[in-house]
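[1] below are the sequence and a predicted model for it; my questions follow.
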Amino acid sequence: MANWVRFESEGAVRIGVLGGDNIAIHDGDIFANAAPTGETLALGDVTLLTPCVPGKFIALWNNSKSAAEKQGLDEPEYPLFFLKPSTTYLAPGGVIRKPDDYDGRVIYEAELGIVIGKTVSNVDAAAAADAIFGFTCVNDVTAMQLLGTDPTFPQWARAKGFDTFGAFGPAIVTDTDVSECAIRAELNGRERQNYLVSDLFMPPVDIVAHLSRSMTLEPGDLIACGTGPGALPMRPGATIDIIIDGIGTLSNTYED
């Protein structure tokens, strides 16, 4: 198991493996033969960035059994997904901002993130499993009241695509079994979401295999697996923590 991070130190962007409060610095590419330099830095002396820069950020909807039951939705036959633009990407500690021209609710959504490590297209489950580099925490932020503003076309891309609406990190954790992990959201320290990865209709391997039949997946691509019950609005000044067993805690604040 390794906790890969990407960070800024003295004006340079670098990568490394986080262990406790120290980072073992590596050269190269996280996804292609990164090599240790022998140097270390204290976590408190760097600024964490998103752990990768995805070429694609794919996010699923209606992939939670308990959320579907609560909303009266049927199990989908295939992943229902949308794409979030790169301008949504937000690092740990960053501020989620409400859009200037939107006065409605902005909600958090705690999700497991899959990070792809190999280029794959139209693969089976075994190859899909091999393509998964690791996992991270995701907050798939949504301007909820925009979804239904046009009755002829649900506004998924707009509602999910504002700047800062795609927080993820703090690390990509490799070689770990997430099948029984709990995914939690704490709003101002109060638990609001708590569901298991096993609550997902489609587990990570199946998601990757299915999506590879729709598009080529490439190293660094991020897939958010969909959220469970309990996603609620945030108020200005709120702190939202996404916590996944064995993966870490993604902490951000929300402001107008």
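    Happy to help now that I have it. None of these values were measured; they are calculated from a predicted model. Numbers count the residues shown, from 1 in each chain.

[2] drop to CA atoms for contacts and neighbour counts, all remaining ones
    OK.

[3] and G44, how many neighbours?
    Neighbourhood size, G44 [other C-alpha atoms under 10 Å]: 10.

[4] what of the one 5 residues further on?
    Applying other C-alpha under 10 Å, we find 24 residues neighbouring L49.

[5] before we move on, what about G94?
    There are 18 residues near G94, going by other C-alpha under 10 Å.

[6] let me know the outermost residue of this structure.
    Most distant residue from the mean C-alpha position of the chain: G38, 29.8 Å away (C-alpha atoms, centre = their mean).

[7] second structure for comparison follows:
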Amino acid sequence: MKYIRYRKEGTIYYGVLESETITRLDGNYIEGPVQKISATDSLDEVEVLAPTEPGQLIAIGLNYALHAEEQGKPLPEEPMMFMLSPTAVIGHNAGITLPTEDHRIDYEAELAVVIGKEAKDVTREEALSYVFGYTCGNDVSDRYLQKKDGQYTRAKSYATFKPLGPVIETDLDPSQTPIKLSLNGEVKQNSNTSDLIHSVEEILVQVSKVMTLKPGDVLMTGTPSGVGPLSPGDELEIEIEGIGKLRNYVNN
């Protein structure tokens, strides 16, 4: 099922997307059981928002084997986790603002995991039961600041640096899912989550050892090979099979 959060005529709604039609729900799907109501909206008449408002946004670095090879780095023995600011989150069709054109700022297509219930010290066997669903993410990153700081929070937490969306898909196999990013119509990243070094289950096990995850929190699972720089005016499309296409542009 595809869950969607959107704005129409100044009001935020939650719904289920089927083809181009949204059926409204009577509440926030993240917060608990919801039911469909009779009202419907057309997808092309609404503003699609980020499908969750995470209290915590946790990323995993260097988690695709070919990306590690591309970077000339050894495979990490454990998931390399770091925190990002939730205030960086934007939605589908929203603009990315580059704070400066003097730094190299890259796109990174990622599978994002949305937590469905409180998770602490979970086991591998039960890990996926804590997942509400999956969405597309773009981990926009300032490479100059990454190198300068020696850690990633500042470089990846600027406003608009974390596009998410357009929907949360609940029926997805995170271990075998094609993921692709196109820049101005040209495919730059084209991979599959089968290349993940640490699986979604392993990420959940390791992150939940450190912190308690809450409903709506997001785990960014890493990016495939093919990352590259952004420039004003660029148009991006991230496609994850089963979820859909997340489109954003870089503000001039």
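    Ah, there it is. On a predicted model such as this, the values are computed, not experimentally measured, just so you know.

[8] how close are the two chains, by TM-score?
    In this superposition the chains share a TM-score of 0.96, using TM-score structural alignment, normalised by the length of structure 2; 251 aligned residues with a C-alpha RMSD of 1.2 Å.

[9] contacts only, for the residue farthest from the centre of structure 1.
    24-26 (C-alpha atoms under 8 Å, 6 or more residues apart in numbering).

[10] checking it next. Helix, strand or coil?
    strand (DSSP: H, G, I helix; E, B strand; the rest coil).

[11] try D177 of structure 1
    Reduced to three states by three-state DSSP, D177 of structure 1 is coil.

[12] quick one: the helices in structure 1?
    Applying DSSP state H to structure 1 gives helices spanning 65-71, 125-131, 156-160, 204-211.

[13] tell me the most buried of those?
    Among the helices of structure 1, ranked by average contacts under mean count of other C-alpha atoms under 10 Å, first place goes to helix 204-211 (a mean of 22).

[14] contacts for it, please.
    With C-alpha under 8 Å, 6+ apart, helix 204-211 of structure 1 has contacts from 78-79, 114, 122-125, 127-129, 132, 217, 225.

[15] now swap in stretch 76-84 of structure 2 and tell me
    Residues outside stretch 76-84 of structure 2 that contact it (C-alpha under 8 Å, 6+ apart) are 56-63, 152-153, 156-157, 198, 202-203, 206-207.

[16] thinking again about what came up before, can you list which of the contacts of G38 of structure 1 carry over to structure 2?
    Comparing the contacts of G38 of structure 1 with structure 2 on both residues aligned by TM-score structural alignment, their matches' C-alpha atoms under 8 Å, the contacts found in both are 24-25.

[17] now, the contacts of G38 of structure 1 that are in strands?
    Counting by DSSP state E, the contacts of G38 of structure 1 place 24-26 in strands.

[18] what about the most centrally placed residue in structure 1, distance to T227 of structure 1?
    Nearest residue to the geometric centre of structure 1 (C-alpha atoms, centre = their mean): V138, 2.6 Å. According to C-alpha to C-alpha, to the nearest Å, V138 of structure 1 and T227 of structure 1 sit 10 Å apart.

[19] what touches both of those two?
    109-111.

[20] ok now do the closest residue to T40 of structure 2 other than its chain neighbours, which residues does it touch?
    Among residues not flanking T40 of structure 2 along the chain, T23 sits closest, at 4.5 Å (C-alpha to C-alpha, 6 or more residues apart in numbering). The contact partners of T23 of structure 2, by C-alpha under 8 Å, 6+ apart, come to 15-17, 36-41.

[21] reformat those residues as JSON lines; add distance to I240 of structure 2.
    JSON lines is the format used below for the contacts of T23 of structure 2 (distance: C-alpha to C-alpha, whole Å):
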{"residue": "G15", "distance to I240 of structure 2": "20"}
{"residue": "V16", "distance to I240 of structure 2": "18"}
{"residue": "L17", "distance to I240 of structure 2": "16"}
{"residue": "K36", "distance to I240 of structure 2": "26"}
{"residue": "I37", "distance to I240 of structure 2": "29"}
{"residue": "S38", "distance to I240 of structure 2": "30"}
{"residue": "A39", "distance to I240 of structure 2": "29"}
{"residue": "T40", "distance to I240 of structure 2": "26"}
{"residue": "D41", "distance to I240 of structure 2": "24"}
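
[22] many thanks, have a good one.
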